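S.K.: generate a structure from the sequence data that follows.
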Amino acid sequence: MPEWTHIAVRSLAAVAILFLLTRILGKKQIAQLTFFEYVAGITLGEIAGFISTDIEAHFMLGITAILVWFSVPFLFEFITLKSKRIRELVEGKGTIFIKEGKVLEDNLKKERYSTDELLGQLRKKNVFNMADVEFAVLEATGELSVLLKAENQPLTPKKLGIKVGPEQETQTVIMDGSIMDEPLATRGLSREWLLTELEKIGVTLENVFIGQVDSYGQLQIDVYDDMLQLPQASQKETLLATLKKCEADLALYSLSTDKFLAKRMYGRCSEQMAGVIESVMPLLKR
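M.R.: Prediction:
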């Protein structure tokens, strides 16, 4: 067998073995490497490269070495699931950098983290003012987790005491000009509905690069022809939808609050908004 053929066969075998072992180790091996997994991954790659090109070395000896380096982290994964102490020893544990808004300089020095590096990691979390941070910890994976102070956290319906319904996942129903039947079926829609929606906006299926159905059942598309202007909802329809949403929101606020005065105020405002909608409906429907 020619040398180049020999090397090609050994390389393909090494790639196949590495791929199989990586799949067995799981996605964690790719997404969140610990120090131990990092060393094991580098060594496995080195051994695979060595047995691929060194045709004088015995192939099975290299395979044995790969299996040993695979077995050790694979075994440790099971052990660390059972023992917190061993898990901390192998994977490490988080280090608190900011606690109650105060930077812990000793912990920064312990992890050899400079102030610039800390500020850079905070900026990656969209935090540009250190005074806004209540708690920050450097995870064992090297990622910085940040908790903002209560007054700086985003406002959510839950904090306002408002209950909202669950949203459905956005489904991609067209990709590269082809209809994706499974996402359509997931949303309980049909090809006929999709083609009708495309016909409404005057776009052919072949010209659609990607199409998605959002949580409200609206079809959003992007076409290959970037110069093509897609029709937008008219101002009258948008205004009518906004007014109806305001009415629904006021009614929801009335139902969500336990305070009598607030409930009566929201209810009265909802009724007034319904009257406004009724009065302008003839104008908006023209």
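
S.K.: contacts and neighbour counts: CA atoms only from here.
M.R.: OK.

S.K.: quick check: buried residues in the helix or strand Lys244 falls within?
M.R.: Element membership for Lys244, per DSSP states H and E: helix 235-256. Buried residues in helix 235-256, counting neighbours by 16 or more other C-alpha atoms under 10 Å, are found at Leu240, Leu243, Lys244, Cys246, Glu247, Leu250, Ala251, Leu252, Tyr253, Ser254, Leu255.

S.K.: for stretch 202-209, same thing?
M.R.: With burial defined by 16+ other C-alpha under 10 Å, the residues of stretch 202-209 counted as buried are Val203, Leu205, Val208, Phe209.

S.K.: sort out for me which of the residues you listed are in strands.
M.R.: Val208, Phe209 (DSSP state E).

S.K.: tabulate the buried residues of stretch 202-209 (JSON lines), appending distance to Leu189.
M.R.: Below are these laid out as JSON lines (distance: C-alpha to C-alpha, whole Å):
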{"residue": "Val203", "distance to Leu189": "19"}
{"residue": "Leu205", "distance to Leu189": "16"}
{"residue": "Val208", "distance to Leu189": "18"}
{"residue": "Phe209", "distance to Leu189": "20"}
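
S.K.: before we compare anything, build this one as well:
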Amino acid sequence: MTIIFEIIIQTLLAFFAILFYTRILGKQQIGELSFHDYVNGITFGSIAATMTTDFNQRTWQYLLGLTLFAALTFLMQMIVVRSRRARKVIQGEPIVLIHNGKILENNMKKSRFNLQDLTAQLRQKDIFNLKEVEYAILESNGDLSVMPKPEHKSVTVQDMGLRVSPESIPTEIITDGKLLLPNLKQHGLSKTWIKKQLKAYEIANIEDVFMAAYDPVKEELYIDLYEDNLGKNKVDVSEEYNTKDQK
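M.R.: Presented below is the predicted three-dimensional model:
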């Protein structure tokens, strides 16, 4: 029982220590990682995993290691922010891989980026023809930024000279069958109002609603029920579904 108790305590310490340090270091830890953030994340996980099961070392020694790595990561972030030269060395620089529809092979070799990776990332941006690309730039975080040629750019509302209504972020007012009164009152709505709206959709109980969101600009209510009742209109793109369909 003593060993089990120690495992529980050390696991809790490791979990909350990583959670605390990651929160301090910012959202970069869970977004597009730089090289030093990537190394730090792996090390955090390794130290924490060892900390939960290794009883040969004292817990405070592992916590000290986690603290030092968090401090080093924070120091790197400060250096990168303040020094352009250090930023170039630590994070690298963007590299142009395509210019005017032509692949720059030397830059591809420098960045160790192969043709398959390039075409795959272009397809993810809805570009299937290299001739449509004006610039493709490999960012320091590994993402590919693409500028299509003018004749292949999507037409925007501004290009067409149209006026559009302002957009807003819908507010959730029902989640998991529970009414969120603070969000409801935020827009001057009441419980009576939402019940009336649900009645118009022939919904008797709030508990039947998985999610409902209110758009204050359009004054529209989006409702999704637990039971969607799609019937024959259900679409499934999984391999198992397609295989059954062919039999």
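
S.K.: TM-score of the superposition?
M.R.: Taking TM-score structural alignment, normalised by the length of structure 2 as the basis, the two superposed chains have a TM-score of 0.84; 229 aligned residues with a C-alpha RMSD of 2.1 Å.

S.K.: name the helix or strand for Trp136 of structure 2, please.
M.R.: One correction, residue 136 of structure 2 is Ala, not Trp. Here Ala136 of structure 2, judged by DSSP H and E, is contained in strand 133-138.

S.K.: which outside residues touch that strand?
M.R.: For strand 133-138 of structure 2, contacts defined as C-alpha atoms under 8 Å, 6 or more residues apart in numbering pick out 94-101, 127, 144-149.

S.K.: continuing past that strand, what's the next helix or strand?
M.R.: Later in the chain than strand 133-138 of structure 2, the nearest helix or strand by DSSP H and E is strand 144-148.

S.K.: work out the gap between that next one and the centre of the chain.
M.R.: From the chain centre to the centre of strand 144-148 of structure 2 is a distance of 20 Å (C-alpha atoms, centre = their mean, to the nearest Å).

S.K.: what is it packed up against?
M.R.: helix 115-124, strand 133-138 (3 or more C-alpha pairs under 8 Å, 6 or more residues apart in numbering; DSSP states H and E).

S.K.: switch the cut-off to 6 Å
M.R.: Helices and strands touching strand 144-148 of structure 2, by 3 or more C-alpha pairs under 6 Å, 6 or more residues apart in numbering; DSSP states H and E, are strand 133-138.

S.K.: strands of the stretch 51-200 of structure 1, start to end?
M.R.: Under the criterion DSSP state E, counting those that start in this stretch, the stretch 51-200 of structure 1 carries strands at the ranges 95-99, 102-103, 133-138, 144-148, 171-175, 178-179.

S.K.: got the angle for the strand or helix carrying Ala212 of structure 2 vs strand 171-175?
M.R.: Ala212 of structure 2 belongs to strand 209-215 when assigned by DSSP H and E. Strand 209-215 of structure 2 and strand 171-175 are oriented at 160 degrees to each other (axes from the mean of the first three to the mean of the last three C-alpha atoms, to 10 degrees).

S.K.: what's the match for Gly217 of structure 1 in structure 2?
M.R.: With the correspondence set by TM-score structural alignment, Gly217 of structure 1 lines up against Glu219 in structure 2.

S.K.: ok, that match - how many residues close by?
M.R.: Neighbourhood size, Glu219 of structure 2 [other C-alpha atoms under 10 Å]: 8.

S.K.: quick revisit: closest one to Met60 of structure 1 among the strands of the stretch 51-200 of structure 1?
M.R.: strand 133-138 (41.8 Å; C-alpha to C-alpha).

S.K.: and that closest one, how far from the chain's centre?
M.R.: Offset of strand 133-138 of structure 1 from its chain centre (C-alpha atoms, centre = their mean): 21 Å.

S.K.: for it, give me the average deviation versus structure 2.
M.R.: Superposing on structure 2 and averaging over aligned pairs (mean C-alpha distance after the TM-score superposition for structure 1), strand 133-138 of structure 1 comes out at 1.3 Å.

S.K.: just the angle between that strand and strand 95-99, please?
M.R.: Angle of strand 133-138 of structure 1 versus strand 95-99, following the same axes, to 10 degrees, is 170 degrees.

S.K.: now do the buried residues in strand 133-138 of structure 1.
M.R.: With burial defined by 16+ other C-alpha under 10 Å, the residues of strand 133-138 of structure 1 counted as buried are Val133, Glu134, Phe135, Ala136, Val137, Leu138.

S.K.: what sits closest to the most centrally placed residue in structure 1 if chain neighbours are left out?
M.R.: Centroid check for structure 1 by C-alpha atoms, centre = their mean gives Glu169 as the closest residue, at 12.4 Å. Spatial nearest neighbour of Glu169 of structure 1, excluding adjacent residues (C-alpha to C-alpha, 6 or more residues apart in numbering): Ser215 at 6.1 Å.

S.K.: can you tell me how far that neighbour is from Ile201 of structure 1?
M.R.: Distance, Ser215 of structure 1 to Ile201 of structure 1, by C-alpha to C-alpha, to the nearest Å: 20 Å.

S.K.: swap in Asp106 of structure 1?
M.R.: 62 Å.

S.K.: with Gln153 of structure 1 instead?
M.R.: Counting by C-alpha to C-alpha - Gln153 of structure 1 and Ile201 of structure 1 are separated by 40 Å.

S.K.: cool, and Glu169 of structure 1?
M.R.: 23 Å.
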